[in-house]
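1. Structure for the following, please:
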Amino acid sequence: MSERTEWAHANYDTDAMIETMKRWYHVPVLSVLVAFMLWVRVQAYEAFVGDGGITLSGVDPWYHYRTTTYTVENWPRTMPYETFTNFPYGASVGHFGTLFDQLIATAALLVGLGDPSVETVNAVFVLAPAVMGALVAVPTYLLGARLGGRFGGLSGVLLLALFPGTFLRRSTVGFTDHHVAETLFMALAVLALGIALRIAERDKPVYEQLETRDFVGLRSVLLSSALAGFAVAAYVWVWPSGVLLIAILGVFFVVAVSLDYAFGESPDHVAFVGATGLSIAGVLLLFSVDVRGFAGSTTYSLLQPALAFAVAGGCVFLAWLARRWERRALDDRLYPAAVGALVLVGLGVVAVALPGLFDQLTTNLARVVPIGATDTTLTIAEAQPPENATAHMFSEYGLAFFTAMAALAYMAAAQLLGRDRRADHLLIVVWSAFLVSSSLAQVRFNYYLAVAVAVLNAYLVGRAVGWAGLSAGSASVLDRARGLEGYQAMVLVAVALVLLGPLVPPLASGTVVAAASQSGPGDDALTWEGSNEWLSEHTPPQGTYGGAGDEMALYGAYEPPEDGDYDYPEGAYGVLSWWDYGHLIAVQGERASVANPFQQNARAAAAFFLADDERRSELLLEALPAERAVHDHSDEELRGIVDGRTAQQGGEEVRYVMIDDAMAGGKFSAMTRWSGPEYAMYLDEREVRVAEGETATLRGLGENYEATTLSRLYYDDASGMEGYRLVHESPETTQFVTVAVQNGDGEWRTVFVNREYTLALQYRLQQLVENPNLDVVDTAVFDVREESAVKTYERVEGATLVGEAGPGETVTAQVELTAESSDRTFTYTQETTASEDGSYELTVPYPTEEGLGPEEGYTDSDVVAEGEYTVTAGEETTTAEVPEEAVYAGETVEVEGGTPDEDGPADGE
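-> The predicted structure follows:
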């Protein structure tokens, strides 16, 4: 072979390689970005998995762990019904036990070769959000590339990889919640719909092709629309409240069909995609229905398929109306107005004919509109709107949010003015507008908005590159860059700085790498872990309380009841706490929680903890099996409900109550929003010492707070109460403080009431003093308290001490107790007044003799008496032994006559 020939071959190979790189350069670049996103999100892996155990971020991931574990054991079936939450009714699993959990369970089975160990399940579960978060880059690139070319698509993914906000936090290891899967599957659904719309615009399908059975001509549109429908259904399978996307698509199809007709184009093309795709989605979603009627969007009911069919039918109707409009030669420009009027009329008909469906639509609308949020919704941190929208969006996306809004406005104007009209572009406009609105309504929805911001900036970069002439003709960006003019280069550099500057050092306050590395287990889970572990080991298993023998399997397959009220077996019981902790009790504690993060029984829980009388708090719990809305009933009404309970309802008792420091402190105001009265009613003003020799009238906890069941249990150890005994408290303690500040004029005012004295609070106090704009010259801390982080109480009948004393004499019973877990000694005190004939009765919840435990169906209490009860009546003192059996059975214990007490009555604590 000649040298010339060899040179030609070598040169040909080089040219071919370069051409291949030009065509496929986006693949390795995208792969690197995906790998980077995955690496960023797995940095904190060791903080969540170790020593065969698992810890998680937040509360909801714990429940996903429960449903995923069930699915691993029963694959592909998910949990049919949950009996370990929403006691005494049980609950539909709803947006847990969905496709999200099935995917994780399937991955664990594959990794574990069909029989994964607990360690394997734990590892896959913890890693799942990081993997899904990295995979979001793929549909983001494909969406961005459709708007701004390959370079624009890669630019969008780069931005997504650098966003340090909500999307990052919801997609790091340990935050195994459905949020990241929602983002991935919503992006896939929008991508699939965009592709179907583009194919429809290319092939221009019309109704006549169906009449002539021209399925060959319709094949591409039918297939792409069907795939889009499947993608929409898959998204809703991940999260039943994803029905919201179907509503968004309904708005899109109304706008798209109306604009098409107004601009003189056939609406059949777009309507064909909507009718086909949403019909497929509706059929698929019918297989998911597990609740009758139009139940809440957090469960799979008829709501999801009904809305899909409604949008599909609406597309058909709009296309039919356009044809009728054309036949009557009506003004094309009036068509959109007519459609809008018909939509309003249709909503009115739904409101009258199907009020349940209409209520669900309006309830879900509140999620995406930053007005009309209820007080109870605002008690959920992730469901609150941002305090400062501009600052919040900058912290989430830097300047990329504002450039995205510019791109959105430009795209919207182009569609409305008829320039470069494309249905897939209009889809991005409508979709992004709703995501912006929803993120202003609830901060959590920024995990959706991150993709829209990235895609809109991909469009912006594509326009900038096109303006610079880099995408003209068939030449590549690299080829065209060689002839770039100076001013064009400066514009591109400016665009890059605007988009990336606030997200990377030195302008960024922190990097995405640093933000992800700081992720760790949730504080609530760590605080409650010890108490829940104690609960699972020292209380009777579900179904065995009181010696009953029908133990309920923790991962049993329980059939849904027809009336939504599960009949629990004898010996089943509930554990009451604030709704935030229901999943932790069910999963860590392996006991049935009453209130839960689904916010089921939240009002009942609030009413119980805020009750200012033990009799009312007892009535609330006793009435709960027969009446869900117990919070708004009077005591007399509650007694009537209790008297009318069936034997089944009478046996479904709440046996344990758990309270933590946050409930007594920062979460207390949230409880008042659920059942009232308002928080201010629990505060009083009084004279407080603020400095040496100086007092001020300041606001602090008042008598109404001290009288609540929560305060009496948490701060007073149930002293004076008859039916509650402390059985465990965590060794970790929390200090509570009320803080006042003094301004430059010498005026004092309270700024924090009964807050946990954490490092975060100390830092905030330091900022108050050091910030010259706040005019704070001094601080004062008062009403300092310290208690165990979590306290667990058992509800018991109580033993009744009976005896004789002088008529009208005050009778006091006291017993010294030690909580062994915290090595704390305290005194329980009960008091009464003898009747006119000298007899008295005192009901006490603590035994002085123990011997029962979980094997007998009772509690192995961690709190033990240091001796007998000391009973004092007038000047006489005697002692009384109280067997544990008497406390459980409500038996009477006779107190023998006493002897004069030279030292006087015993002092209580």
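
2. When you work out contacts or count neighbours from here on, use the C-alpha atoms and nothing else.
-> Noted.

3. show me where the stretch 501-650 of the chain has strands.
-> Counting by DSSP state E, counting those that start in this stretch, the stretch 501-650 of the chain has strands at residues 573-576.

4. and what of the stretch 651-800 of the chain?
-> 653-660, 683-691, 694-701, 724-729, 733-743, 748-756, 776-788, 790-795, 799-804.

5. What lies in contact with the fourth one?
-> Right, strand 724-729. Here strand 724-729 makes contact (C-alpha atoms under 8 Å, 6 or more residues apart in numbering) with 531, 534, 717-718, 788-796, 819, 821-822, 845-846, 859-863.

6. Second input sequence below; structure requested for side-by-side comparison:
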Amino acid sequence: MAEEKKNWDVKGSLPYFVGVVISFLIAFDLRTIPKAGVFISSEFVRFGGNDPWYHLRNVESIVHNYPHMLWFDAYTNYPMGTGQVFAPLYDMFLATIIWLIGFGNPSQDLIYTVCAYFPVVLAALVVIPAYYIGKWLFDRRAGLLAAFFVSVSSGQFLSRSMIGFNDHHIAETLLSTVTAMFLIMAVKTARDHDISFEGLKNGKFSSLRSSLPYFILAGISLGAYTLAWKGALFFSLIIGVYVTVQHILDHMHGKKTDYMAIGGMIIFAVALIMVAMTPYLGGTKALHLKALLAGLFAFPIMTLVSIEMNRRGFNKYYYPGSLIVSFVAVVLISKIALPSAYDLIISVFSYFMRTGGGLSIAEAAPLLSRGGVFTLAPLWYNFALFGYVSFIALALFAYEATKKNSQEKTFLIVWTVMIIWAMLQQNRFAYYYSINAAILSAYLGIKLLDLAGWSKLQDDVRTRKKSVTTYTSFMENVKPIHILSLILIVGALAYPSYGMAVQQAQGVSGPNGYWIDATLWLRNNTPDPGLDYYENYDVPVSGESYQYPEESYGVMSWWDYGHWIEIIGHRIPNANPFQQGIGGRSFSIEEENRPGASTFFTAQSEEEATAVLEAVHPDPDKSGARYVVTDVEMATGKFYAMALWTLDTNDYFFLAQTNEGDRIAPNERYFNTMEARLHLFDGDSLEQYRMVYESPSAATDETWYKYVYNVRHGGSIPVEDTGYVKVFEYVKGATIRGNAPADEKITLSTTIQTPQMRSFSYSQTMISDGSFEFVVPYSMTGPIEGETNFVVRAVEPYTISYENTSVQITVSEKAVLEGDVINI
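-> Below is the predicted model:
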């Protein structure tokens, strides 16, 4: 009989096991569709976006210095360097896998391959906790449907786990879902046992035995989640809110709250130990320790208040009121007496708020807003039908939950509401909500299937299970209506998302070919910055800055491109996607406009831009950057973001009326910016900036900007697309001095040719006061070994002319680099 029972369990579980495996394979397959666009050559792998490149940086550093983490990186944010921004677990775990597979000496190809596939595997694994959450909340059918819905989910959950998108985002999703899974298991198990402080005090630990493993596993999962993302305080907050809500519900229903306080303490204590053992946590370790400690104290206090109120016979409604009053009191007292505690509270509730330039960060923008305009389009893009269905399901589920105080279902409601709250503020949390949407859609899908008769089949399964039969007779009872309803309901829910997922999986993100070529050119044709790329740099003493070698220099570009410059180009960017080195203002136009990328590219003259470049470096005798990299996106669509970081966006653009309708057009203030002078005008007339590299061109809005300049400002520049990416070098410049009649207009010019066989004129003009002086950045004698191996060249000497007089001057590369004076 026991053997027959065992056979039944195996046969009963097999369909669900197969279903989860199929869901895993679907999720995996979707994410590997564009692999050809990732593995673009035998020597180069295109990782997606920006941050995945820095994860590659961390992994490479760990593998080369195993088991040491890159706690400080001098190879970015020049001339300051930066402490490790990411939480360490994701990169350390990935690097360890690679190190083990490679027997302590993995090849670069192995590093690239494992890093590229790692997010795909993590995303596919999410179907497992999704299944168990659905199973423990509802039944195995709902669990299986949830796993399947997760596997076909589109939007950010898909895009942030595609092959090559090696980022911690998908680890956040997996670990937070696993935490939720174990918490649901824990509270559902704990409710059937009389867990209390009094019982534990008297040595009755048996009541905790069945749920303790789940609480511990939830704590380990929360700890791992915290060590994988420095913003994981978010999920600690969700658990804290849930424990508070459940305390209130239990008290209002006359139930003990001890189990909830004890369970919450176990979870937070385990996570606290894990965080305390970690040396650094992206600058947020202290914040996490304080928050977890706050929970350890708050949870038992809430239970003690409940016990005392019950003992004194207080009205049950006093309890939630007392918690609210206590919270307000803590905030007020902290503001007066404990500023650090007050800052902790404020930081928690304002964690997702962005202002100023921060709103230009794509993943930090509100979900239902595009350009400040409300839209539901992102809801469909991220979740397809699951998004709308999940809201309906949440309302129905919440209504049903009010009829019965079910701890695990209360958690699903709190979890979902908190994710929605975060997602509406920052769209990045859409990849979290995909799990909630799948689970809730599965819940509603099963309800609809039960209306079509599947509940009776389920009852038959339970009945036959008791009599130990097989599924043969069960399948005999399946009617066409059952099959049709299954196809219609599951298909209607899943197909839109699957179709969108297939469509979204066709492309790859990350650097395009122009940026790959430009950064590789930097790597191979500019001087060594004096640092070993794989060095494990010492963390500077508190209050001191990193001491760079004399030959080190920065590369100025917009922050979006900082990681590409560092990891592909092996050069040191001034600004990076950690929003370091941007400069500008934070809250008010009255603030000082701090030197950085935003102030450099929006500067209204060469002199102003150079002053910014000089101010970036704390040493007044050194410049903050030697090279400036621009691209056509910075010159067009991204320029507004650069201006936004300075909180001064007026007069750069106007609305032009064209035959094709209204169109945004650049104004005079825009054309005066350093970005326009460099990218649109090729650095023409600039004294200390010369183009040294130009990529091939692409069809862009560059022609529109040039057309507007010619029409509105009397220009005559060719209306053509030029290099997508351009690299300029900041040099001292050679000074050419001579004499000429006073009040004469003196013109200096030469012809410059790029590797794209494009020629343009470089010129300067001035009015003589009896003498003239030009500072010029281009030489005619070619590169010097050890310096920039430029490929943009002056193809003829400088011609200086006035009236009927003309003279040609050849300038050496040495004169340009050392600032020599040439008298004529």
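
7. picking up where we left off before, among the contacts of strand 724-729 of the first structure, the buried ones, what's the PyMOL command?
-> The PyMOL command for the buried members of the contacts of strand 724-729 of the first structure (criterion: 16 or more other C-alpha atoms under 10 Å) is given here:
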select buried, resi 531+534+717+718+788+789+790+791+792+793+794+795+796+819+822+845+846+859+860+861+862+863
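
8. Now distance to residue 60 of the first structure too, for the strands of the stretch 651-800 of the first structure, in a markdown table please.
-> What follows is the strands of the stretch 651-800 of the first structure, written out as a markdown table (distance: least, C-alpha to C-alpha, whole Å):
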| stretch | distance to residue 60 of the first structure |
| --- | --- |
| strand 653-660 | 18 |
| strand 683-691 | 33 |
| strand 694-701 | 32 |
| strand 724-729 | 24 |
| strand 733-743 | 24 |
| strand 748-756 | 23 |
| strand 776-788 | 25 |
| strand 790-795 | 20 |
| strand 799-804 | 40 |
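
9. Determine which stretch of those strands is the most buried.
-> Ranked by average neighbour count under the criterion mean count of other C-alpha atoms under 10 Å, the strands of the stretch 651-800 of the first structure are headed by strand 724-729 at a mean of 26.

10. Over in the second structure, find the residue span that one aligns onto.
-> Here strand 724-729 of the first structure aligns to the second structure at residues 689-694, judged by TM-score structural alignment.

11. re the thing from before, for residue 839 of the first structure, find the nearest of the strands of the stretch 651-800 of the first structure.
-> Counting by C-alpha to C-alpha, residue 839 of the first structure lies closest to strand 799-804 out of the strands of the stretch 651-800 of the first structure; the figure is 4.6 Å.

12. by contact count, what packs against the next helix or strand after the closest one?
-> Where DSSP states H and E defines the elements, the next helix or strand beyond strand 799-804 of the first structure is strand 810-819. Contacts defined by 3 or more C-alpha pairs under 8 Å, 6 or more residues apart in numbering; DSSP states H and E place strand 810-819 of the first structure against strand 724-729, strand 824-833, strand 863-865, strand 869-873.

13. which outside residues touch strand 810-819 of the first structure?
-> With C-alpha under 8 Å, 6+ apart as the contact definition, strand 810-819 of the first structure has outside contacts at 727-729, 805, 824-834, 840, 842, 862-874, 906, 908.

14. switch to 6 Å and redo it
-> Residues from elsewhere that reach strand 810-819 of the first structure (C-alpha atoms under 6 Å, 6 or more residues apart in numbering): 824-833, 862-866, 869-873.

15. which stretches of the stretch 101-250 of the second structure form helices?
-> With DSSP state H, counting those that start in this stretch as the definition, the stretch 101-250 of the second structure shows helices at residue ranges 108-125, 127-137, 140-151, 156-159, 169-190, 197-201, 206-209, 212-228, 233-252.

16. So what's the gap between the fifth one and the chain middle?
-> When you say that, I think you mean helix 169-190 of the second structure. The chain centroid and the centroid of helix 169-190 of the second structure are separated by 22 Å, computed with C-alpha atoms, centre = their mean, to the nearest Å.

17. what's the answer for the fourth one, then?
-> Put simply, helix 156-159 of the second structure sits 12 Å off its chain's centre (C-alpha atoms, centre = their mean).
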